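1. Build me a model:
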Amino acid sequence: MPSSGADLARLLLDHFDAHRRAMPWRETSDPYAIWVSEVMLQQTRVDTVIPYYERWLGRFPTLRDLAEAELDDVLKEWEGLGYYSRARNLHRAARMVRERHDGVVPGEPETLRELPGIGEYTAGAVASIAFGARVPAVDGNVRRVLARLHDLEAPGPAELRRRAAALVPAERPGDFNQALMELGATVCTPRSPDCGACPWADHCRARRLGVQEQRPRPPGKKRIPEEFVHTVMLLRFGGAGGNGEGGGRGGLEDPRVLLVRRPEDGLLGGLWEFPGIGASPAVRDLVAAGERVATLSPVRHTFSHKRVEYRPQVLRLDGRAGRDPAPVGGAAGDDQGTETGTETPPGPEARRADLAWVEPRAVRGYALPVAQQKLAALLLEWLEGRPH
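-> Below you'll find the predicted structure:
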């Protein structure tokens, strides 16, 4: 009965060859494409990632394309995947590879870990899959498989890495790491594992003891906090002129709505949103000058660590209010880089500012978090349904 690391590796690779799932990143040896896939797969399901991965490589087919792109375009392409720090780090790392490594993705795990957003797991995955390095790649799926194989109740990272490294074969290390991750994702699942389909079933200590669903020990459930956020949809009518005169419809033609950009660090960094309570003093002054004209339905969104209910209010500015305060990166009274009057989102020069007056239908051209996309849809619905 096989029990050595080599025998276990052979059993797993045979199973992988027979049952491996078709994924687009498994059809390439390009280190950049493999790196992109590994970053996208962090905390995101495979079926969700595939269309994003394909669109991403259509937009940024090479590392140089990504390095030369503007952050706004990168975030827009990532829109909907969540955990936006992954996109920011990938963009920063691509520029570092261009500058420090002549645009060639390094193959050594130690060098990969020097890049933003690349930790132990991603470095091991890219090095083994793209370069054939004999190194482990331990993610949550691998942790679960190894904990059950060895009947480990609460294994630490160092122990898991040591045990995984002992199993990685010299031949096909990248396939082995993918096979181990896939085993955890499809067979050795958190609940109701399909032990009958597992190539390691005869060697699994937790299965022999009947405790496979208790390994590793499940973490205690934490209460997810709830937040209520008051969101302002500040409208200015009369288009780029902003004079509120608007012809024969009572000054309600050609609206613009205010968007602000979040700081690049922190949650949802660099994305655009409707202003909330944490807005800058200049934006707060604009909000204070607005007249409330509607309260829209709340929008609920669940993040990984909290639930948020957004409570949107529509405010209207009269006259030339909103044209004098200077956004960060813009001069007072200068509309360059602060607004767009077309359906086309602004180019790189225009998007340096941290606030913008945007035609409501053009909002979709900005990189918005999912909840803000829902709010934008609500605003459009209200604008289209209001009397003129």
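2. alpha carbons only for contacts and neighbour counts from here, please
-> OK.
3. Now do the strands in the stretch 51-200 of the chain.
-> Taking DSSP state E, counting those that start in this stretch as the test, none of the stretch 51-200 of the chain falls into strands.
4. residue ranges of the helices in it, please?
-> Shown for the stretch 51-200 of the chain, the helices assigned by DSSP state H, counting those that start in this stretch span residues 63-68, 71-78, 85-100, 109-112, 120-131, 140-149, 157-167, 173-186.
5. Of all these, which one is nearest Ser297?
-> The closest of the helices of the stretch 51-200 of the chain to Ser297 is helix 71-78. By CA to CA, the value is 25.7 Å.
6. which residues touch that closest one?
-> When contacts are taken as CA atoms under 8 Å, 6 or more residues apart in numbering, the neighbours of helix 71-78 outside the stretch itself are 52, 55-56, 59, 66, 84, 87-88, 91, 270-271, 348, 351, 365-368.
7. Could you also give me the structure for this second sequence? I'd like to compare it with the first:
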Amino acid sequence: MTQMPPPVLAPDVFQRRLLGWFDAHGRHDLPWQHERTPYRVWVSEIMLQQTQVATVIPYFERFMARFPNVLALAGASQDEVLHLWTGLGYYARGRNLHKAARVVVDEHGGEFPVHNLDDMAALPGIGRSTAGAIIAQSTGQRATILDGNVKRSLSRLHAVEGWPGRPAVERRLWALAEHFTPRERLVDYTQAMMDFGATLCRRGRPDCARCPFNDVCLAHERGEERRFPESKPSKALPTRTTLMLLLCDDDGRVLLEQRPPSGLWGGLWGLPQFDDGESLRAWLDARAPGAKLAPSWASFTHVFSHFRLDITPQPARIARLDAVGEAQRWYDPEQPDSIGLAAPVKALLSSLAPFTLTAPAGPEPLHQEYSS
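-> Next up, the predicted model:
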């Protein structure tokens, strides 16, 4: 086995430099920092996965206003939760948040198991690093984190070769993260590690001139800051196509269907989707006889992390259709319901003028979001 090189700094030196930088330049007034309960920290950590702080803040504040504690969240419907998550992306996070709240209430008496890392990590949607962040941030107990910001910072500081998703590379990074984690000021330290990667050791443009580690950073010494961490081996994203049916009645309502509870846009409400025009027309003949098709709208692309979806909206009108199937509902864009909507569906619905089936004025809807 190849022996790993030693860390570039002793833990106490690393901690002193990092916390000195944080005291002067870190973020101290984020909404979830006041007050730091396990519930508030947990919601913020889940929202912050793959999402920037500025985007998260208004979602977090709306979420706290509606669900001020885990009992309120556990007692809510999935529709209510996903409605407040709409537009934040990666919808599995919202579904898992709801599931975890119910586990906390049903199996832990409404209290987060913050004194047991394994129990925290076992909650839906959490895992080892997020569990560590929740424990450290809400209780001050010693717990190690290794989110994307920390991986990037440690990879550059030590010029760690390889994609962090590889088990051997990840083990090396966990060892470094554990090596540097202190036993005091855990709340500040974990926030400092996240802030350092997000605001200074940034992905595209690291600010090496202001970095408290620029004299020991191996990537900086080599002039290879952008090479670390190494990217995941790339492969071309496949493209799929779909027709989305915009079936409107004379009251201006649009027919929606609820997606299955897991998978693409799981649990969200969306437009009926079809692989081709033939299957769409067969569906209308069976479910909405008498519906009349209008010219289709221009196609647009929605980008997921693992494929591209080319969407063609297909408007149709029916005078009235009172009977709808299971997991279907009529939706009035002028008086929207509090339900979770797939992001491109929300964009399409917001572009509808009452009682029209013509394409919306201005540019065709285009929404790109890495979500599931």
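8. After superposition, what is the TM-score?
-> Overlay of the two chains. TM-score (TM-score structural alignment, normalised by the length of the second structure): 0.84; 341 aligned residues with a CA RMSD of 2.5 Å.
9. can the helices of the stretch 51-200 of the first structure go into a markdown table with extra columns for distance to Arg284 of the first structure and mean neighbour count?
-> Putting these into a markdown table (distance: least, CA to CA, whole Å; neighbours: other CA atoms under 10 Å) gives the following:
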| stretch | distance to Arg284 of the first structure | mean neighbour count |
| --- | --- | --- |
| helix 63-68 | 35 | 19 |
| helix 71-78 | 24 | 20 |
| helix 85-100 | 27 | 20 |
| helix 109-112 | 43 | 17 |
| helix 120-131 | 42 | 24 |
| helix 140-149 | 43 | 23 |
| helix 157-167 | 46 | 16 |
| helix 173-186 | 47 | 23 |
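10. Out of the ones you listed, the one nearest Asp324 of the first structure is which?
-> Relative to Asp324 of the first structure, the nearest member of the helices of the stretch 51-200 of the first structure by CA to CA is helix 71-78, separated by 25.2 Å.
11. how much does that closest one stray from the second structure?
-> Overlaying the second structure shows helix 71-78 of the first structure at a mean distance of 0.5 Å from the equivalent residues (mean CA distance after the TM-score superposition for the first structure).
12. Map Asp188 of the second structure onto the first structure.
-> Aligned counterpart of Asp188 of the second structure in the first structure: Asp175 (TM-score structural alignment).
13. ok, now which ones touch its match?
-> Residues in contact with Asp175 of the first structure (CA under 8 Å, 6+ apart) are 13, 129.
14. And the helices of the stretch 51-200 of the first structure: which comes nearest Thr231 of the first structure?
-> Once CA to CA is applied to those, the stretch that comes out nearest is helix 71-78, at 21.5 Å.
15. Show the buried residues in the contacts of helix 71-78 of the first structure.
-> If you count burial by 16 or more other CA atoms under 10 Å, the buried members of these come out as 52, 56, 66, 84, 87-88, 91, 270-271, 351, 366-368.
16. For Ala201 of the first structure, state which of those residues is nearest.
-> Tyr52 (34.9 Å).
17. What sits closest to the closest one if chain neighbours are left out?
-> The spatially closest residue to Tyr52 of the first structure, leaving aside those adjacent along the chain, is Trp78, at 7.4 Å (CA to CA, 6 or more residues apart in numbering).
18. That neighbour -> the second structure?
-> Across the alignment, which pairs residues by TM-score structural alignment, Trp78 of the first structure is matched by Trp85 of the second structure.
19. before we move on, what about Ile277 of the first structure?
-> Across the two structures, Ile277 of the first structure finds its equivalent in Phe274 of the second structure, going by TM-score structural alignment.
20. Could you give the number of residues near that match?
-> Residue neighbour count, defined by other CA atoms under 10 Å, stands at 17 for Phe274 of the second structure.
21. pretty sure it contacts Leu243?
-> Yes: because the distance of 5.1 Å satisfies CA atoms under 8 Å, Phe274 of the second structure is recorded as touching Leu243.
22. Give the residues shared as contacts by these two.
-> Overlap between the neighbourhoods of Phe274 of the second structure and Leu243 consists of Leu280, taking contacts as CA under 8 Å, 6+ apart.
23. which one in the first structure is aligned with Arg253 of the second structure?
-> Under the alignment by TM-score structural alignment, Arg253 of the second structure pairs with Arg256 in the first structure.
24. Would you reformat the helices of the stretch 51-200 of the first structure as CSV and include distance to Glu213 of the first structure?
-> As requested, those are exported to CSV (distance: least, CA to CA, whole Å):
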stretch, distance to Glu213 of the first structure
helix 63-68, 42
helix 71-78, 35
helix 85-100, 31
helix 109-112, 33
helix 120-131, 24
helix 140-149, 8
helix 157-167, 18
helix 173-186, 13
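25. Nearest to Val283 of the first structure among those would be which one?
-> Distances from Val283 of the first structure to each of the helices of the stretch 51-200 of the first structure were compared by CA to CA, and the smallest falls on helix 71-78, at 21.1 Å.
26. related to what we said a few turns ago, ok, the match of Arg253 of the second structure to Val211 of the first structure distance?
-> Using CA to CA, to the nearest Å, one gets 60 Å for the distance from Arg256 of the first structure to Val211 of the first structure.
27. Which of those two has more residues huddled nearby?
-> A side-by-side neighbour count of Arg256 of the first structure and Val211, using other CA under 10 Å, places Arg256 first with 26 against 15.
28. And the helices in the stretch 251-388 of the first structure, which stretches?
-> 281-289, 370-385.
29. so which of these comes closest to Arg207 of the first structure?
-> If you check each of these against Arg207 of the first structure by CA to CA, helix 370-385 wins as the nearest, at 41.3 Å.
30. Against the second structure, what's the mean shift for that closest one, could you check?
-> Mean deviation of helix 370-385 of the first structure from its aligned counterpart in the second structure after superposition (mean CA distance after the TM-score superposition for the first structure): 3.0 Å.
31. about what we covered before: so which of the helices of the stretch 51-200 of the first structure gets nearest Ser280 of the first structure?
-> Across the helices of the stretch 51-200 of the first structure, the minimum distance to Ser280 of the first structure, taken as CA to CA, is reached by helix 71-78, at 20.4 Å.
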